[in-house]
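Participant: Fold the following for me, if possible:
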Amino acid sequence: MKLQKEMILLNQTDKTPEDVIKKSGQLLVDAGCVDSAYVDAMIERENKVSTYMGNFIAIPHGTDEAKEYVKKSGISIVQVPEGIDFSTEDDDEEKLATVIFGIAGVNNEHLDILQQIAVFCSDVQNVVKLADANSEDEVIALLEEVAE
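Facilitator: Below you'll find the predicted structure:
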């Protein structure tokens, strides 16, 4: 799966997880990866359990029931340099995300996608580079190993 410039939004100013999830989901819709119902399933999943993964990233994706809305695997990336707080009232600390990866996977391809993103982003310096990237090409260059 190849990362595409049109699937990346830089310097966004969203304030809530729902807003940025809608935006990342719409990128997947526009690219023909999912039906629009998948975006609702992404929000539903977030309402059940946070998709914040640590190290300033969140990886929103649909519920298991939403697999029928996935046409092809894809990754969208939304950069929010100021960050979005993904914490809930049950959390003791702020869960700030500056890079949001929207994902959709055919069959279980999304598990591979999740693993690749997690490995890359386990180094917080990689996330800082993504949050500071000034172009879609720079983001793609940083994530080339994720796309392979």
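Participant: CA only for contacts and neighbour counts going forward, please
Facilitator: Noted.
Participant: For this protein, which segments are assigned as helices?
Facilitator: For the chain, the helices defined by DSSP state H occupy 17-30, 37-48, 109-121, 124-132, 136-147.
Participant: Quick one, which of the ones you listed gets closest to Val80.
Facilitator: With C-alpha to C-alpha, the closest approach to Val80 among the helices of the chain belongs to helix 124-132: 7.2 Å.
Participant: What is the closest one packed up against?
Facilitator: strand 74-85, strand 96-104, helix 136-147 (3 or more C-alpha pairs under 8 Å, 6 or more residues apart in numbering; DSSP states H and E).
Participant: Now the second one, please; I'll put the structures next to each other:
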Amino acid sequence: MQNEKVSIEKDNILFDLDVKDYREVISTLSDLLYENHVINSKEEFNNAVIERENDISTSIGNELAIPHGKSESVLHSSIALAVLKNKIKWGGEGNDEVKYVFMLAIEDRDKGNKHLQVLANLSSHLMDDDFVKEFKKAESKDQLFKIVNKIN
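Facilitator: Presented below is the predicted three-dimensional model:
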């Protein structure tokens, strides 16, 4: 089975994002994906991600979250990335604190295996201690972009 890749474009990275809660992160990243022509409906995509988040939190520990939404509004599968200025509680009460958010936008036609392969590929990198240490040391959007390109 081929390893599916989805790019993280430099324009889809936000560094030092100042937000209050996970909904604001998702909304801000949805806006970014809309502005960069990854999605054609901010509201539809945002709602899909929030609905998925309400089912079960996508925080994975180590200050990381991987929210995702599968929606007909996605024009091409992509990943948006936000490094938050301050940690926030992710999801409902008692959930992990998060500072790094990788939000997947999965094209409707890719809902099946590709979605799972992309998620597995990203997750395997985020479980690699060396990669995470390097990722967390990034001090700029440019540094972050160079590091996350190792995912692909």
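Participant: how about the helices and strands packed on helix 124-132 of the first structure in TSV, adding distance to Asp40 of the first structure and mean neighbour count?
Facilitator: Below are these laid out as TSV (distance: least, C-alpha to C-alpha, whole Å; neighbours: other C-alpha atoms under 10 Å):
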stretch	distance to Asp40 of the first structure	mean neighbour count
strand 74-85	16	23
strand 96-104	13	25
helix 136-147	25	16
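Participant: Could you measure from Tyr22 of the second structure over to Ser57 of the second structure?
Facilitator: 10 Å (C-alpha to C-alpha, to the nearest Å).
Participant: same question, Met127 of the second structure
Facilitator: From Met127 of the second structure across to Ser57 of the second structure, the span is 17 Å (C-alpha to C-alpha).
Participant: got the buried residues for stretch 16-36 of the first structure?
Facilitator: Applying a neighbour-count criterion of 16 or more other C-alpha atoms under 10 Å, one finds 17-18, 20-29, 31, 33-36 buried in stretch 16-36 of the first structure.
Participant: Go ahead and flag the most central residue of the first structure.
Facilitator: Nearest to the mean C-alpha position of the first structure, counting by C-alpha atoms, centre = their mean, stands Phe101 at 1.4 Å.
Participant: Would you agree it is in contact with Phe56?
Facilitator: No: look at Phe101 of the first structure against Phe56 with C-alpha atoms under 8 Å: they stay out of range, at 11.2 Å.
Participant: closest one to His110 of the first structure among the helices and strands packed on helix 124-132 of the first structure?
Facilitator: strand 96-104 (6.0 Å).
Participant: what residues does that closest one touch?
Facilitator: Outside of strand 96-104 of the first structure, the residues within contact range by C-alpha atoms under 8 Å, 6 or more residues apart in numbering are 20-21, 24-25, 28, 33-34, 52, 54-62, 70, 72-87, 110, 113, 127, 130-131.
Participant: Trace that strand over to the second structure and give me the residue numbers.
Facilitator: Aligned by TM-score structural alignment, strand 96-104 of the first structure falls on residues 97-105 of the second structure.
Participant: Mean deviation, the matching stretch versus the first structure?
Facilitator: On superposition with the first structure, the mean distance recorded for stretch 97-105 of the second structure (mean C-alpha distance after the TM-score superposition for the first structure) is 0.9 Å.
Participant: roughly how far is that stretch from the heart of the chain?
Facilitator: 4 Å (C-alpha atoms, centre = their mean, to the nearest Å).
Participant: Then stretch 115-125 of the first structure?
Facilitator: Worked out by C-alpha atoms, centre = their mean, stretch 115-125 of the first structure lies 13 Å from the chain centre.
Participant: Ok, stretch 4-20 of the first structure next?
Facilitator: Using C-alpha atoms, centre = their mean, the offset of stretch 4-20 of the first structure from its chain centre is 9 Å.
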